[in-house]
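Asks: Dropping a prediction and its sequence here:
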Amino acid sequence: MEPKIERALAITPSSRARERTIDITTTGRARRIEVWFYRVDGRIYLSSSPARRGWYANILAHPEFVFHLKNGVRADLRAVGTPVPDRAQREAVFSAIIADLNQPWNPAGIRQPVEPLEEWMQGSPLISVDFPDGDTA
């Protein structure tokens, strides 16, 4: 993988909102939308605050999508999304995401505190992202 792509995917809790902002293009009901991605324990995830999301339904129906990097590097990465149904894994990932969003420095500039963990567990989509062409961090 190109070093610049690797750097763009290597976000940390101190990464600013623009550094974690990407576009995704889903298939099926094709559309390109802007979302945030998260990195937890070396894996890339897509999620959002609790709500029903069209992008999540599209990835469930058609797991292949395009992950468009647009901060510091422009790259269109072929990706495959897998829902995370395991409660223990969801809890670990959402705990990390919420801690990231609730940190005092709050690089994303969002209103705090972020919803309680149980609300995220019940109402937020969670997709694990793999890059079959080897574009992984």
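Replies: Nice, thanks for sending it over.
Asks: When you work out contacts or count neighbours from here on, use the C-alpha atoms and nothing else.
Replies: Will do.
Asks: roughly how far out does the host helix or strand of V129 sit from the chain middle?
Replies: For V129, the element it lies in under DSSP states H and E is strand 126-130. Remark: strand 126-130 is offset 7 Å from the chain centroid, using C-alpha atoms, centre = their mean, to the nearest Å.
Asks: same question, stretch 82-100
Replies: 11 Å.
Asks: Now do the buried residues in it.
Replies: Buried residues in stretch 82-100, counting neighbours by 16 or more other C-alpha atoms under 10 Å, are found at T82, P83, R90, V93, F94, S95, A96, I97, I98, A99, D100.
Asks: Distance to G28 added to the residues you listed, as JSON lines?
Replies: Listed next are the buried residues of stretch 82-100 as JSON lines, based on distance: C-alpha to C-alpha, whole Å:
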{"residue": "T82", "distance to G28": "16"}
{"residue": "P83", "distance to G28": "17"}
{"residue": "R90", "distance to G28": "26"}
{"residue": "V93", "distance to G28": "27"}
{"residue": "F94", "distance to G28": "28"}
{"residue": "S95", "distance to G28": "31"}
{"residue": "A96", "distance to G28": "31"}
{"residue": "I97", "distance to G28": "28"}
{"residue": "I98", "distance to G28": "31"}
{"residue": "A99", "distance to G28": "34"}
{"residue": "D100", "distance to G28": "32"}
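Asks: Comparison target below:
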Amino acid sequence: MSMTDETRQALDRQRTVEITTTGRRSGRPKRIEIWRYRAAGRYWLTGSPGARDWYANLLAHPAFTLHLTDLDLRVRGRPVTDPDERARVFGAIVPTLDWAGSLESWIAGSPLVEIELA
């Protein structure tokens, strides 16, 4: 399924989104607020370096719901573990964040997931 223009515009407008993942152990829905990033023409979820429950949930159950203001999208998360791809994506995201700290710390320790439309 290709992303419609309407969906892309909604994603572009809204940086703060909510996601509902499936708990890796409980199997129950877990909804959180998170920032959506755009780099290389694609959409990403990440956060400052450290372990994240949402990331562990997506590793176990890649399908999740991305909640926008007027739209809920069933999508998949593609964890990015390749060091070169991580360096490219974080190289585009981290310099735009004045609070982010070092690029190296993000490459080494931050979760990174590409949002793929189901």
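Replies: Sure, I can see it. None of the values given here were measured: they were computed from a predicted structure.
Asks: quick one: contacts for the closest residue to P83 of structure 1 other than its chain neighbours?
Replies: Leaving out its chain neighbours, the residue that sits closest to P83 of structure 1 by C-alpha to C-alpha, 6 or more residues apart in numbering is I127, at 4.5 Å. Neighbouring residues of I127 of structure 1 by C-alpha atoms under 8 Å, 6 or more residues apart in numbering: Y45, L46, S47, Y56, G81, T82, P83, V84.
Asks: tell me which element the fourth one is part of?
Replies: It refers to Y56 of structure 1. Using DSSP H and E, Y56 of structure 1 maps to helix 54-61.
Asks: Which residue in structure 1 aligns with L11 of structure 2?
Replies: Alignment note: L11 of structure 2 maps to L9 in structure 1; criterion TM-score structural alignment.
Asks: got it, and T96 of structure 2?
Replies: T96 of structure 2 maps onto D100 in structure 1 when the alignment is built from TM-score structural alignment.
Asks: So its match: helix, strand or coil?
Replies: The three-state assignment at D100 of structure 1 reads helix, by DSSP: H, G, I helix; E, B strand; the rest coil.
Asks: so how far is R20 of structure 1 from it?
Replies: Applying C-alpha to C-alpha, to the nearest Å, the value for D100 of structure 1 to R20 of structure 1 is 12 Å.
Asks: and the residue nearest to T21 of structure 1 when sequence neighbours are not counted, how many neighbours?
Replies: With sequence-adjacent residues excluded and distances taken as C-alpha to C-alpha, 6+ apart, T21 of structure 1 is closest to W36, at 4.5 Å. W36 of structure 1 is flanked by 16 other residues according to other C-alpha atoms under 10 Å.
Asks: In which helix or strand does the residue mapped onto W36 of structure 1 from structure 2 reside?
Replies: Correspondence of W36 of structure 1 to structure 2, assessed by TM-score structural alignment: W35. Secondary structure assigned from DSSP H and E places W35 of structure 2 in strand 29-39.
Asks: Show me which helix runs longest in structure 2.
Replies: In structure 2, taking DSSP state H as the definition, the longest helix is helix 83-93.
Asks: And the next helix or strand after that one against structure 1, how far off on average?
Replies: Of the helices and strands lying after helix 83-93 of structure 2 in sequence (DSSP H and E), the nearest is helix 103-109. Once superposed with structure 1, the aligned residues differ from helix 103-109 of structure 2 by a mean of 1.0 Å; criterion: mean C-alpha distance after the TM-score superposition for structure 1.
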